[in-house]
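A.B. asks: Next come a sequence and a model predicted from it.
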Amino acid sequence: MKDYILVFGGGTLQCSIINRIKLAGYGSVVIDPDPNAPGKELADVFIPVGGQDYDATLEVAKKYSVKGVVTAATDKPILMMCRIAKDLGLPFPSYESCDTVLDKSKFKEFLKENNLPHAKGQMFTGEADVTPLDFTFPVITKPVVNSGSRGVIKAHNKVELAQAVKETLLHSRDGNYLIEEYIEGDEISVEALVQHGKLHVLQLTDKIVTPPPYNVELGHIQPSRFMDLKPEIEVLLQKIIDSSGLDHCALHPELKIDNGKITVIEIGPRLGGDFITSDLVPLSTGINMEDQLLKIATGREIELTRKEAAAMVSFFDFGEGFTVKNALDKEQILKDFPEITSLHLDKKVGEQINKITDSLNRYGHLILIGAHRDDLLEQKDKITVIIDQCLFGN
């Protein structure tokens, strides 16, 4: 009889781990509030369940005697997963540890109490008038609970701040938001696993983001330019693990690097999204993080044998208002550039190109593999020009 793993979420970003479950010889039980979620077609068992319906979730987990609980690229179900895993005695972080890092206000206090490098900030609720307060600009506004860069806005003065707060509140689930100092420097993420309280950093990832006021990720490249800081980053993150109690999970911290100084921005106790986990880490290290997370979730020891390569994802940004004139000749581009492992565009002929304000309204991507990161950046620029000419040329 097949053993089952419970997957929280059947969206596009969870499809890869659903496939890996099947390849690992398990059955997948996928739950999602959307009865037509994309993962429905991939799942062995698919059951529509509300995101806050604890009783229904526990009933499903018990019915199929699940051997582990997993998700990918989303924070939303994690606290529910903590409760289910505790009830069933499955490997997963505690509710308290996840709540500490997922609530951005609590996490900021945690970092402050433990004397760890962080952006200074303050939490506000609702449409409070913040303009009389004294801020050192620029600042960032962000929802206390959210992900995907939604509602994260940079403001340079009080006029921009007032508008930023209004827009951030549109993306706040509970009406709470942070105003925090803007940290200069380069953004990176860390792709890691935690088992038996020990941190295993698999890769560092450089980010490419939109210009202000929004802070949307337009690309990721591995390995990072800051690999020399990996030992220092490992020490910092192990302190966070030890102090918070996080264990038996993936870890996706986001950091700022400025002249060698590391600042912690936030941490997700989960796999990274944006194809970082599903594509880039396996391409650049030879390690499939999803497979290793399945081992953690089912109580087996991880195995980390790696290779060294480079990989990147670039999300298209052709500028706002242009109309697609021609269909993308995907077959020819893939033939001309074998280093492309994935190419996707959501826009059709006659459709307009929208402004990118968060991760949900991006409209296509390109994934590349190569020996060196600098070569990938050059190739990405070359391929993007060709695609631009194909779509918008006469």
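C.D. replies: All right, it came through fine.
A.B. asks: CA atoms for contacts and neighbours, from now on please.
C.D. replies: Will do.
A.B. asks: OK, contacts around Ser189?
C.D. replies: Leu204, Thr205, Asp206, Lys207, His252, Pro253, Glu254, Leu255 (CA atoms under 8 Å, 6 or more residues apart in numbering).
A.B. asks: If we use 10 Å, what do you get?
C.D. replies: Ser189 makes contacts with 203-207, 220, 224, 251-256, 265-267, 272, 276, as judged by CA atoms under 10 Å, 6 or more residues apart in numbering.
A.B. asks: And for Phe392?
C.D. replies: Here Phe392 is in contact with Phe318, Phe322, Thr323, Val324, Lys325, Asn326, Ala327, Leu328, Val349 (criterion: CA under 10 Å, 6+ apart).
A.B. asks: A further structure is provided below for comparison with the first:
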Amino acid sequence: MEKIMNKKKVLLLNAGHTEIPIIERLKSRNYFVITSGNREDMPGHKMADKYIKADYSDKEAILKIAEEEKIDGIISCAYDTAYTTAAYVAEKLGLGGHDSYEKACLLHQKDNFKSLCVKLNIPNPISTPFFEKEKALEYIKTADYPIMVKPVDQASGIGIMRADNEDEGKIAVENAFEKSKEKRIVIEPFIEGAQESFVAFVVDGRVMICTACDCYSPINPFLIQTETMPSKNFSILKEQLIGITEKLFSELDLVDGIITLQYIVKDGIPYVIEMMRRCLGNRFLYPVSYVTGLDWYDALVCSELAEDCHNMKIDEPIAKYAGHHAIMSTHNGIFEGIEIPDEIMEHVIEFDELFKSGDIINDYMKERMGYIYYKYEDMKEIEVAAKSFNERIKLKVK
């Protein structure tokens, strides 16, 4: 008992499939892990030393837990509202490892971030923010379609819709306001182009290591299903993306750690649409680790616990090209299993099956039955494979 009580305590703000690698890294460092979140059925809670039910978007509730448990560190999860909560708690308790609460809100709320992009001359689809539904509905009467309508404070495509006319615009505005916790939305022009993500680990304001990925969203256009890396445009856009990243760190004096930019490439220009300083969904950091040689989950833990990140170990990459694919259905029903051909499995490093036979698929546009994490040695081969997974991986759903 005394040995356990001498362990440093870390509060992790969720415990889903995405956060399990963080729990594993914390346990390997001998931390006492406390998990939170509203859902008691999250698999990571069983791995933690303690679970305390609370909404991670409720910063005062999380602060109360942190104070009562006398935590030594706090780590976010794969949601923007959790990152701002972690920043708030860290600031209140002097824990370090996070940007100030003000900066976290500036970066992770879409209207604030887009205003910052304009100020810093970072290419982006110019957004118009709205705090009142009536004004947004008036705006769409004369909007230049197509447009994108987004809540300012959601992730994983929640609440995002494209509208090609006023009728669709009305539906999109209603939907975005409904999904926004802050009841704020942005409307911006739709940019036609390739969607990519750039992820970097930054120390002392300089990019230490980075890569970028191509993004594919064939089932739900606003939920990335498959990503392969490095992206086709990485070598061309790398210096420009590093410049944008280091400009953000310099302007805001951000703390060491991870940053991800999502952008649309049009005419050779990366138009930034999203920014995150948090753990990423889909265990995205697995393939990032494969192609860079850095354990990005360990790096994330190191930075969010305010440890020294200068000498992170970088090994020889295990893959030239790597990626992840979320196994999704094209309709609702009863899940009965997954069949993956041998010619795909020979490239798979890890296969996580999240549904079991008999589970109900209630929302096929969002739910993932499982994930594969894979490697290839040729860019064209991985691109062809990624585009074929939905057809070649067979789901049994009735």
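C.D. replies: Thanks, I have the structure now. Small disclaimer: the values here were computed from a predicted structure and weren't measured.
A.B. asks: Please state their TM-score.
C.D. replies: Superposed pair, TM-score by TM-score structural alignment, normalised by the length of structure 1: 0.86. Supporting alignment: 384 aligned residues with a CA RMSD of 2.9 Å.
A.B. asks: Buried among the contacts of Ser189 of structure 1? Need that as a selection in PyMOL.
C.D. replies: Buried residues among the contacts of Ser189 of structure 1 (16 or more other CA atoms under 10 Å), as a PyMOL selection:
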select buried, resi 203+204+205+206+207+220+224+251+252+253+254+255+256+265+266+267+272+276
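A.B. asks: Strands along the stretch 251-394 of structure 1, start to end?
C.D. replies: Ranges of strands within the stretch 251-394 of structure 1 are 261-268, 310-315, 340-345, 364-370, based on DSSP state E, counting those that start in this stretch.
A.B. asks: Could you export those as JSON lines, including distance to Tyr95 of structure 1?
C.D. replies: What follows is the strands of the stretch 251-394 of structure 1, written out as JSON lines (distance: least, CA to CA, whole Å):
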{"stretch": "strand 261-268", "distance to Tyr95 of structure 1": "13"}
{"stretch": "strand 310-315", "distance to Tyr95 of structure 1": "33"}
{"stretch": "strand 340-345", "distance to Tyr95 of structure 1": "36"}
{"stretch": "strand 364-370", "distance to Tyr95 of structure 1": "35"}
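A.B. asks: Pick the most deeply packed of these.
C.D. replies: strand 310-315 (a mean of 26; mean count of other CA atoms under 10 Å).
A.B. asks: Give the equivalent position in structure 2 for Lys86 of structure 1.
C.D. replies: Under the alignment (TM-score structural alignment), Lys86 of structure 1 pairs with Glu91 of structure 2.
A.B. asks: so its match, which of the three states?
C.D. replies: helix (DSSP: H, G, I helix; E, B strand; the rest coil).
A.B. asks: How about stretch 142-150 of structure 2, which residues are buried there?
C.D. replies: Ala143, Tyr145, Pro146, Ile147, Met148, Val149, Lys150.
A.B. asks: Give the aligned range of it in structure 1.
C.D. replies: Against structure 1, stretch 142-150 of structure 2 falls on residues 134-142 (TM-score structural alignment).
A.B. asks: again, but for stretch 25-34 of structure 2
C.D. replies: Against structure 1, stretch 25-34 of structure 2 falls on residues 20-29 (TM-score structural alignment).
A.B. asks: would you list every one of the strands in the stretch 151-300 of structure 2?
C.D. replies: 161-163, 185-189, 194-203, 206-216, 226-229, 257-266, 269-276.
A.B. asks: again with the stretch 1-150 of structure 1
C.D. replies: 4-8, 27-32, 45-48, 69-70, 121-125, 139-143.
A.B. asks: Redo those as JSON lines? Include distance to Ile17 of structure 1.
C.D. replies: Formatted as JSON lines, these follow (distance: least, CA to CA, whole Å):
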{"stretch": "strand 4-8", "distance to Ile17 of structure 1": "8"}
{"stretch": "strand 27-32", "distance to Ile17 of structure 1": "10"}
{"stretch": "strand 45-48", "distance to Ile17 of structure 1": "14"}
{"stretch": "strand 69-70", "distance to Ile17 of structure 1": "9"}
{"stretch": "strand 121-125", "distance to Ile17 of structure 1": "35"}
{"stretch": "strand 139-143", "distance to Ile17 of structure 1": "28"}
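A.B. asks: Quick one: closest of the ones you listed to Gln163 of structure 1.
C.D. replies: In terms of CA to CA, the element of those nearest to Gln163 of structure 1 is strand 139-143, at 10.2 Å.
A.B. asks: List the buried residues in the longest helix along structure 2.
C.D. replies: In structure 2, taking DSSP state H as the definition, the longest helix is helix 234-252. Buried residues in helix 234-252 of structure 2, counted by 16+ other CA under 10 Å: Phe234, Leu237, Leu241, Ile242, Ile244, Thr245, Glu246, Lys247, Leu248, Phe249.
A.B. asks: I'd like to know which of those is nearest to Gly370 of structure 2.
C.D. replies: Phe234 (27.8 Å).
A.B. asks: Next one: the closest one from Glu343 of structure 2, what distance?
C.D. replies: Here Phe234 of structure 2 is placed at a distance of 27 Å from Glu343 of structure 2 (CA to CA, to the nearest Å).
A.B. asks: can you check Thr211 of structure 2 too?
C.D. replies: 27 Å.
A.B. asks: got the contact list for Gly268 of structure 1?
C.D. replies: Counting by CA under 10 Å, 6+ apart, Gly268 of structure 1 has contacts 73-75, 78, 98, 101-102, 147, 249-254.
A.B. asks: ChimeraX command for the buried members of those?
C.D. replies: Per 16+ other CA under 10 Å, the buried members of these correspond to this ChimeraX selection:
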select :73,74,75,78,98,101,102,147,249,250,251,252,253,254
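A.B. asks: could I get the contacts of Gly268 of structure 1 as CSV with distance to Asp53 of structure 1?
C.D. replies: Listed next are the contacts of Gly268 of structure 1 as CSV, based on distance: CA to CA, whole Å:
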residue, distance to Asp53 of structure 1
Ala73, 20
Thr74, 17
Asp75, 16
Ile78, 13
Cys98, 19
Val101, 23
Leu102, 20
Ser147, 21
Cys249, 23
Ala250, 24
Leu251, 25
His252, 26
Pro253, 28
Glu254, 30
